[in-house]
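Chemist: Starting from these lines, generate the structure:
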Amino acid sequence: MKKILSVITLLCVFAACSQEKNTDKPKEEVKEETKKNTILLADPTIFYNNGVYYLYGTTSGNIPNGEGFQVYTSSDLKDWKGPVGAQNGLALKKGDSYGDKGFWAPQVLSYKNKFYMIYTANENIATAVSDSPLGPFKSETKEPIIKTGNQIDPFVFIDENGKKYLYFVKLTNGNRIFAAEINDDLQSIKPETLTECISGTLPWENTENTNWPVTEGPTVLKHNGLYYLIYSANDFRNIDYAVGYATSKSAFGPWEKSKDSPIISRKNTSQNGIGHGDIFWDKDQKMHYVLHTHFSKSAVSPRKAAIIDVEFVGNELKAVNNSFSFLNN
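Modeler: A predicted model of the protein is given here:
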């Protein structure tokens, strides 16, 4: 019976989580996209440090996504160089840290005079450390943060009082977003704090009405004393993949989903499969959301990296009209 359940679970995960698929794509579309030099990354994140923007993400078409994480750099968010990671373009290379396949959805942060990368591999979450945003990111433990179950899409949020939280997606009856306090070493959680945040319950979050609803790619920030949980919903291959948010007075919820969601979708960007990114602030403290889109109207992969401006209007988070653009190098 366990074997049968395991097979069913694996099939559900395969269908739902945000991994890179070898989707067939028309050769003429790839050729045209190559001319434009649009950066091919999924689940992207941008980290700003000392005048330089660092772009990371799930590899999408350049190298197998079982090799690690590439990194690109820019001084103005318009012209990007790379990949320029310390190891043949890679900021993290397989073998230097936990995992040997499925390197997805990294986050990079500066902490205690080091640079930390929190990422997914082998459908689990791990941490690696470096002296430079370019890497090499390495870990001596080579173990996942959470030892039981399967979880992806990590995001570390450090609150004003110094408490640290790990938001992530647990693969259980759908892709559901959970949170837990993470210890000061960023290598383990406090299991007694594990709390479910949200799951796909609204019509826009499951437009294909599947039995494995998807909410994923969490990013958390705080504004006017309110916590904002920004997330993507629907299977990433669905053209309705989109971005919404929920708010709470506590880091653990309860979360109230915004009635304005989705705030970023194909309806206001004209791009299919748009989502799974990260909030960042530029050198002028202007807020942006970096994300990915489908490759074209007819092909999901390789996915393309892009940014869109976002802003607060009172306590409502909104995308800025006509601010969408692809990232090119």
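Chemist: CA atoms for contacts and neighbours, from now on please.
Modeler: Noted.
Chemist: residues of the longest helix along the chain that come out buried?
Modeler: Assignment by DSSP state H gives helix 2-16 as the longest helix of the chain. Using 16 or more other C-alpha atoms under 10 Å as the test for burial, helix 2-16 gives Thr9, Cys12, Val13, Ala16.
Chemist: I'd say the second one and Pro213 touch.
Modeler: Read that as Cys12. No: Cys12 lies out of contact with Pro213 (C-alpha atoms under 8 Å); the separation is 10.1 Å.
Chemist: How about residues contacting the longest helix of the chain?
Modeler: For helix 2-16, contacts defined as C-alpha atoms under 8 Å, 6 or more residues apart in numbering pick out Leu171, Gly174, Asn175, Trp212, Pro213, Val214, Asp235, Phe236.
Chemist: I'd like the structure of this one too, to check against the first:
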Amino acid sequence: MKNIAKLMSIALVSGLIVSCASTEQKIVQNERIVTNPIDLNYRFQPNEESRREAADPVLEYFKGYYYMFASKSGGYWRSEDLAKWEYIPCTTIPTLEDYAPTILVYGDTLYFTASSGNTRIFKNAHPETDTWEEVDTKLTYRQHDPAFFKDDDGKVYLYWGCSDVDPIVGVEVDPKNGFCAIGEPKSLIEHNGDKYGWEVPGKNNEEPRQGWNEGPCVLKHNGRYYLQYAAPGTQYRIYGDGNYVGDNPLGPFEYVEDNPFSFKPGGFIGGAGHGHTFKDKYGNYWHVASMTISVRHWFERRLGIFPVVVSDKYGMYALTTFADYPFCIPDRKVDFEKEDINMGWNLLSYKKKVSASSSLEGYEPELANDEQVETWWAAQTGNKGEWLQMDLGKLMEINAIQVNFADHNFNVHAPHGPVVYQYYIEGSTDGKNWTRLIDEEKNEKDAPHKLHTLSAPAKMQYLRICNTKDMEGCFSLFDLRVFGQGGGKVPAVVTGFQASRDENDKRIYRFSWEPQDNVTGYILRWGTQKEKLTHSMVVYNNHYEARYFNRDSEYYFSVTAFNENGVGK
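Modeler: Predicted coordinates for the structure are as follows:
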């Protein structure tokens, strides 16, 4: 099994070298290897407790670049490849600080509006520069969480909705006449928390009230219209995006039973809601969405990007199982249903022995590798020389290290320049003699979730990250995550799996199975189609309760164990 797994890994990486970098050097390939959350210069907010935020993303391909806007970011980003992002500060859109932006490609111009409760729209034929102009708008509806959609026939529609009471609505608009509405808005999606457990708010969908239906987005595929919406609240890991489908851009729409199509309640960082589905320049579908931290403030959020399968047989679903592990952005058309873009590198750092130069009470070193972005290690100071050390337990092959900085006790508020960390990471086989693996001592980029992919795998047992810059606040890490090959056996098949449905509330399932030694965790999969389980949850115990199922649907389940050597059967 070990040799088979190794051969599979070599084959996968070799294929990705070809697809991601053609015949160029590995360093080019490495630049296409990413993970979630997306590593961006997330802006600190102008008021309240110092914290970064970006959410409610929208992304479109325009004139050779991908343009991405997100709430509360002070600007926007562009990219040629979805892997490397350039930040463009923006001062010419006075409503840029409003939540939930949307953009529209119409002719040779990009249009922008946001959830301001007014009707201001801006345009720019050259968004690589901050030269936006206001449109003489004739739209009179006050919309929250707006979303543009342009159909194949050139007609344009505007959708909006952000409420625990009001529906998602839509109306046709005329961009050539100041986006004047054509007809009256139509109610399209109502709240159905009593039927669909994932629409119910709470950390575990447990609160006895309706959640928020919000953040619509429309996608057309094979002549059918997918009206997407988010629920139940951005502060929860169970925040996701669902679909209704119809034959007309203004409905009627029918609920897709296998909802939510974008969902990531588990792993290092959770949440995959209030997003936008788009096609890349090769015709691949992706979904960019909000991910949650929500500790310092309930709007403390990040962005994630997920490949999307759109299948005539199985419907639409985002691939989120290992979306916070390294994967490669392809430079060609890919069948995501059949071809895995994950790099095949396993998590080596989970709950390994750690020590540190210092720590604050409640922010101990053990919180730096617990796979929970909501907790973190913080040194007592931000002084040069603070460090965190990890013992992997034995020699392991390291391919990549993700550094997630927690900004503890920072006092940074917008507007601000780049918030730059400087550090190095070294490795050792014996804990005495050290080799520098990553050198960021001269770093000048604001990169709080940096994934470092090594040019060649390094066999190490010990790793240490050391701060090399005196800074305000404390040197701190949400998690220091290490990826590679453990060199041992993958877990055996899970036994004793049981799934029981609550007799009084069929939206609730409870699961249990026999625990295994030598595992990192388990992947619980489910779906309404036996041959294609489209959803997953990473669980670290041998039991789990979930309340996000449809009341009237039947489900199929499986559970698989995984560890630092791979995924079992």
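Chemist: Got a TM-score for the two of them?
Modeler: The TM-score (TM-score structural alignment, normalised by the length of the first structure) is 0.72; 275 aligned residues with a C-alpha RMSD of 3.1 Å.
Chemist: in the stretch 151-300 of the first structure, which spans are strands?
Modeler: When assigned using DSSP state E, counting those that start in this stretch, the strands of the stretch 151-300 of the first structure occupy the ranges 151-158, 164-171, 175-181, 195-198, 215-223, 226-233, 242-248, 256-257, 275-281, 287-293.
Chemist: how about those strands in a markdown table, adding distance to Ala305 of the first structure and mean neighbour count?
Modeler: Listed next are these as a markdown table, based on distance: least, C-alpha to C-alpha, whole Å; neighbours: other C-alpha atoms under 10 Å:
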| stretch | distance to Ala305 of the first structure | mean neighbour count |
| --- | --- | --- |
| strand 151-158 | 17 | 25 |
| strand 164-171 | 21 | 25 |
| strand 175-181 | 23 | 24 |
| strand 195-198 | 26 | 19 |
| strand 215-223 | 15 | 24 |
| strand 226-233 | 15 | 23 |
| strand 242-248 | 15 | 24 |
| strand 256-257 | 26 | 16 |
| strand 275-281 | 9 | 25 |
| strand 287-293 | 5 | 24 |
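Chemist: Using JSON lines, please lay out these together with distance to Phe137 of the first structure.
Modeler: Formatted as JSON lines, these follow (distance: least, C-alpha to C-alpha, whole Å):
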{"stretch": "strand 151-158", "distance to Phe137 of the first structure": "16"}
{"stretch": "strand 164-171", "distance to Phe137 of the first structure": "19"}
{"stretch": "strand 175-181", "distance to Phe137 of the first structure": "23"}
{"stretch": "strand 195-198", "distance to Phe137 of the first structure": "29"}
{"stretch": "strand 215-223", "distance to Phe137 of the first structure": "22"}
{"stretch": "strand 226-233", "distance to Phe137 of the first structure": "26"}
{"stretch": "strand 242-248", "distance to Phe137 of the first structure": "29"}
{"stretch": "strand 256-257", "distance to Phe137 of the first structure": "36"}
{"stretch": "strand 275-281", "distance to Phe137 of the first structure": "20"}
{"stretch": "strand 287-293", "distance to Phe137 of the first structure": "22"}
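Chemist: nearest to Thr45 of the first structure, of those?
Modeler: Thr45 of the first structure lies closest, by C-alpha to C-alpha, to one member of the strands of the stretch 151-300 of the first structure: strand 275-281, at 5.3 Å.
Chemist: Tell me roughly how far the closest one lies from the second structure on average.
Modeler: Its matched residues in the second structure lie on average 1.2 Å from strand 275-281 of the first structure after superposition (mean C-alpha distance after the TM-score superposition for the first structure).
Chemist: Residues contacting that strand, please?
Modeler: Contacts for strand 275-281 of the first structure (C-alpha under 8 Å, 6+ apart): 42-48, 216-219, 231-232, 241-243, 264-265, 287-293.
Chemist: What sits closest to Leu41 of the first structure if chain neighbours are left out?
Modeler: Computed as C-alpha to C-alpha, 6 or more residues apart in numbering, the closest residue to Leu41 of the first structure that is not its neighbour in sequence is Ser60, at 4.8 Å.
Chemist: what's near enough to touch that neighbour?
Modeler: Glu20, Leu40, Leu41, Ala42, Ser301, Pro302, Arg303, Lys304.
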